[in-house]
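Visitor: One predicted model, sequence on top.
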Amino acid sequence: MGMVYLANDTSGRRVALKVMRPELATEVNFQRRFQKEAEAARRVARFCTAPVLDAGVDNGQAYLVTEYVEGPDLAAVVEAQGPMTGANLEALAVGVATALVAIHQADVVHRDLKPSNILLSPLGPRVIDFGIAQLADTLGTQSVIGTPTYMSPEHATGERVTAASDVFAWAGVIAYAGTGSPPFGVGGAAELLYRIVHNTPRLDGLDDRLLPLVERALDKDPTRRPTAQQVLDRLLGREKVAIETATEVVSDIWDPVEGPATSLAADALRMRRQRQRWVAAAAVLAAVAVVAVLLAVLRSGGVLDQTTDGDPLAQRVVSRNGYNLHVRIDSLRRAGKTVTVKWSVRYEPTDPAGIWEPGNVFGQSSNGPFQYSTDGVVLIDTVNGVRHATANQNGCLCSPLYDKRWKKGETAPFYNSFTDVQTTAVKADIDIPSLGLFDGLPIETE
């Protein structure tokens, strides 16, 4: 969105000055949304937040001024010192929940709550950048705003984002702070969003006193999650706790993080780079192992099959010039009103060398045969006669396999999620552009 500067106001007070990209300020739609969101952010009460002090457009530059918070961000602290425990973890949970109550009372939704947007000041945690993520809506990229690791299921599937999404993110942040790992792991955006929508969060090692509330806040259904106020009430064991009272509790039990912010950030960066070196080394070893497996498989006359275990629901072969694509529908499962189809494509070239060279295999992407865009896949509810478009923007589960030369028999898995499919639907047709229509498939229930 732009740059952030450390500045002084006219009284000499240090502030954070956020200057938006110049090309944005010239857009009329951006200016209108900017003024609206900035004014809403200025109404947020100053409890466990870095409040917005000023906002406007000056000589074509849109800017926001917020209080400067002296302290490292939560991500840097956890990376440098490990998971939080005891009173500080509880104070973090209360402080962030308090900030969300204040933000939501001003009719603002944060939309991008994550460890790097939580600063650990000497007096307790402070949430920053609330409401600012919404400004990117003017760029026409609403579906991708936010950090995948802490997105809610409804955010991941392109549905309306509400205060319940912030509560989901709160739970993800507390799980990360208490265990050192995000509840849905790490990885590429497509894999993360799929896990968030379909998988159970991993909360091993989280403090037993926080576990039940975090589990409730991570419910896939936003209507079943507690509100930020209810989270705060549960944490403090009272009803309708005032945010002033909660702030005092945080100040009383908070133990300031040791070490200056710059030192902690440097430690976190060193650890991150060390992990990256280990990951790179592991990737080399893994690549050697994969090559060995491929050689063994090919020498034995077999093929490498990465598809889902079990019999496919349907399959067919699509012949093109110089190769065959073996298409499988691996599963079609329902979770509430969301139905997900997993499908895969195996590449079988007729060239004796059996190696695919860069080209336009699917006719949809110039990046390779298995980077096919899945946006056009359609589910047809055969009972109610309704067509459903896919909800996921990137439906490839094979991102680690990008930019490679595909060998004979290798398979790429894909998925597509469809929302609001009536529970009366027991069968469906799946229409995959250029690969054909698979009809009469039974919908299983998880």
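Guide: Now that the structure is in, tell me what you want to look at. Numbering: from 1, shown residues only.
Visitor: can we go C-alpha only for contacts and neighbour counts from here?
Guide: Will do.
Visitor: Ala171 against Ala217, yeah?
Guide: Yes: Ala171 is within contact range of Ala217, at 5.8 Å (criterion: CA atoms under 8 Å).
Visitor: Mind giving me the packing neighbours of the helix or strand harbouring Ala164?
Guide: For Ala164, the host element (DSSP states H and E) is helix 163-179. On a contact count with 3 or more CA pairs under 8 Å, 6 or more residues apart in numbering; DSSP states H and E, helix 163-179 meets helix 86-105, helix 211-217.
Visitor: another one to put next to it:
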Amino acid sequence: MRALFNRLCLLTLIGISSSSFAQMQIEISGVGQSLFPIAVTSFMAENNLPAKVTDVVRSDLANTGKFFNIDPGSTVQGISENPDLSFWTARRAQALAIGDVKPLPGGMFEITYRLFDTVKKESLGGTTVQVSNQELRRAGHAIADDIVQRLTGERGIFSTRLSYITKNNKQFQLMISDSDGQNSKVALTSIEPIISPVWSPDGKNVAYVSFETKKPVVYVHELATGKRIVLANQKGNNSAPAWSPDGSKLAISLSRDGNTQIYSLNANGSNLKRLTVGSAVDTEPQWSRDGKSIYFTSDRGGSPQIYRMSSDGEVLGNASRVTFKHSYATSPRISPDGRYLAYIARAGGYKLQLLDLKTGDVLGLTQTNYDETPSFAANGKFILYATRIGSRNVLAAVSIDGSVKQTLSIPGSDVREPAWGPFMN
């Protein structure tokens, strides 16, 4: 079993501040030839902005591995005039996005866009976003989300956020960034490791493990204010926090009674309750999407495997084994729709696997050998994880069918322990 408890944190910064490190770089591979061609013209009056919203929109669409950006050249198109859709069809675009930027009092901007089906020659609607000049990337993400929703029927994930840990020399930082790794900010800096960050369902808090008292302690950190509480500081190891679907509770792993076991407690740290009762090591809890079950890693059968029990604990019945294909399976993560279980298996290396909980089918998603800590995107279509490429510790993302792969790296930094944030509304 991965050593979750042996990584030994003195805090020097709490709250959100700008990062001085380089932004994340994304490399995309595995995309096919059937990409959807779309043209996103420069929005009217966009040059008055400190940054172009349409650059963010085009980048987001390309990062999905499903869209191909038709070069709009120098075309600037506002929504007050009907676009020449035949012109864009001739350039092989099947969809066209145009927009306006309107300044508002108080340094705000109103950005309105419209989407067109160039083949059917019809409008597909659009949206309006009001932002400050510091939030222009958020506007671009919102528009890209709307485009994906209208063209594919799937909810876009560009407005979600990531958390991850960077290590530079002997300094560790908990980072919060946009879904594409850009606009990164420091939430926490430590001279000791920070591990296991996990988002609350409302996206306002991150729970993590800190060693600032020379032992692992679980904290809940409010991102907007930097305020935090000690969630668990029991005797021994306190680790592996996981939020319940409604955010009212967390499951954690504690060694307070000798061997490591699963416990639950309220989000304010009260009402601690032991859930597993065996003599094995039970760790890495994850709630089912209906909150009725908890998946966890246990070596009760001799080697680590993933099991499921009632969220009320094993006293209501024995836990049942879930993984059978591999002799070693850890790090369970449940997809947002509850259909899939992602986990790490020993299969010629430590590789990311996807188990269909309905059919029992298992799909190996990666060819790397040191995969860790998977995390589903909020729409369940991608999985973010940590891995090693050559001598670099990087983050990677893969679509659940394995067809689209991304590598996310920060020059000069060791990056690990990713967690993909939820939808914010």
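Guide: Okay, I see it. Quick caveat, the model's predicted, so the values are computed rather than measured.
Visitor: Any idea what the TM-score is?
Guide: Once superposed, the chains reach a TM-score of 0.27 (TM-score structural alignment, normalised by the length of the second structure), with 196 aligned residues with a CA RMSD of 7.2 Å.
Visitor: buried sites along the helix holding Ala164 of the first structure?
Guide: Judged by neighbour count (16 or more other CA atoms under 10 Å), helix 163-179 of the first structure contains these buried residues: 163-179.
Visitor: neighbouring contacts of the one helix or strand Leu17 of the first structure maps to?
Guide: If you go by DSSP H and E, Leu17 of the first structure is part of strand 14-20. For strand 14-20 of the first structure, contacts defined as CA atoms under 8 Å, 6 or more residues apart in numbering pick out 1-9, 61-68.
Visitor: Please list only the buried members of those residues.
Guide: Buried, going by 16+ other CA under 10 Å: 62-68, out of the contacts of strand 14-20 of the first structure.
Visitor: So which of the residues you listed sit within strands?
Guide: Mapping those onto strands (DSSP state E) picks out 62-67.
Visitor: will you turn those residues into TSV that also has distance to Glu244 of the first structure?
Guide: Formatted as TSV, these follow (distance: CA to CA, whole Å):
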residue	distance to Glu244 of the first structure
Ala62	32
Tyr63	29
Leu64	25
Val65	24
Thr66	20
Glu67	19
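Visitor: closest to His155 of the first structure among the residues you listed?
Guide: Nearest to His155 of the first structure out of those is Leu64 (CA to CA; 25.5 Å).
Visitor: Give me the distance between the nearest residue to the closest one once chain neighbours are set aside and Arg316 of the first structure.
Guide: Leaving aside its chain neighbours, Leu64 of the first structure sits nearest to Ala55 (4.4 Å; criterion: CA to CA, 6 or more residues apart in numbering). Here the criterion is CA to CA, to the nearest Å. By it, Ala55 of the first structure lies 59 Å from Arg316 of the first structure.
Visitor: of these two, who's got more company?
Guide: The residue with more neighbours, out of Ala55 of the first structure and Arg316, is Ala55; 21 against 14, by other CA atoms under 10 Å.
Visitor: give the contact list for that one.
Guide: Taking CA under 8 Å, 6+ apart as the test, what Ala55 of the first structure contacts is 35, 38-39, 62-65.
Visitor: now swap in Ser331 of the second structure and tell me
Guide: 284, 296-297, 342-344, 372-374.
Visitor: could those residues be laid out in TSV, adding distance to Leu174 of the second structure?
Guide: Shown next, in TSV, are the contacts of Ser331 of the second structure (distance: CA to CA, whole Å):
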residue	distance to Leu174 of the second structure
Glu284	20
Phe296	25
Thr297	25
Ala342	23
Tyr343	23
Ile344	23
Glu372	17
Thr373	15
Pro374	17
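Visitor: Tell me the one among those nearest to Phe68 of the second structure.
Guide: Looking across the contacts of Ser331 of the second structure and measuring by CA to CA, the closest to Phe68 of the second structure is Pro374, at 27.7 Å.
Visitor: Show me what the helix or strand encompassing the closest one is in contact with.
Guide: Using DSSP H and E, Pro374 of the second structure sits in strand 372-376. By CA under 8 Å, 6+ apart, the residues outside strand 372-376 of the second structure that reach it are 331-336, 342-344, 350-352, 382-387, 417-420.
Visitor: Among those, which are located in strands?
Guide: Within these, residues falling in strands by DSSP E are 331-334, 342-344, 350-352, 382-387, 417-420.
Visitor: what's the following helix or strand after the strand or helix carrying Phe68 of the second structure?
Guide: Phe68 of the second structure is located in strand 67-70, with elements delineated by DSSP H and E. Counting by DSSP H and E, the next helix or strand C-terminal to strand 67-70 of the second structure is strand 76-77.
Visitor: which strands and helices sit next to that next one?
Guide: Strand 76-77 of the second structure packs on strand 42-43, strand 95-104, going by 3+ CA pairs under 8 Å, 6+ apart.
Visitor: which of the residues in the next helix or strand after that strand are buried?
Guide: Reading on from strand 76-77 of the second structure to the C-terminus, the next helix or strand found by DSSP H and E is helix 85-90. For helix 85-90 of the second structure, burial by neighbour count (16+ other CA under 10 Å) applies to 85, 88-89.
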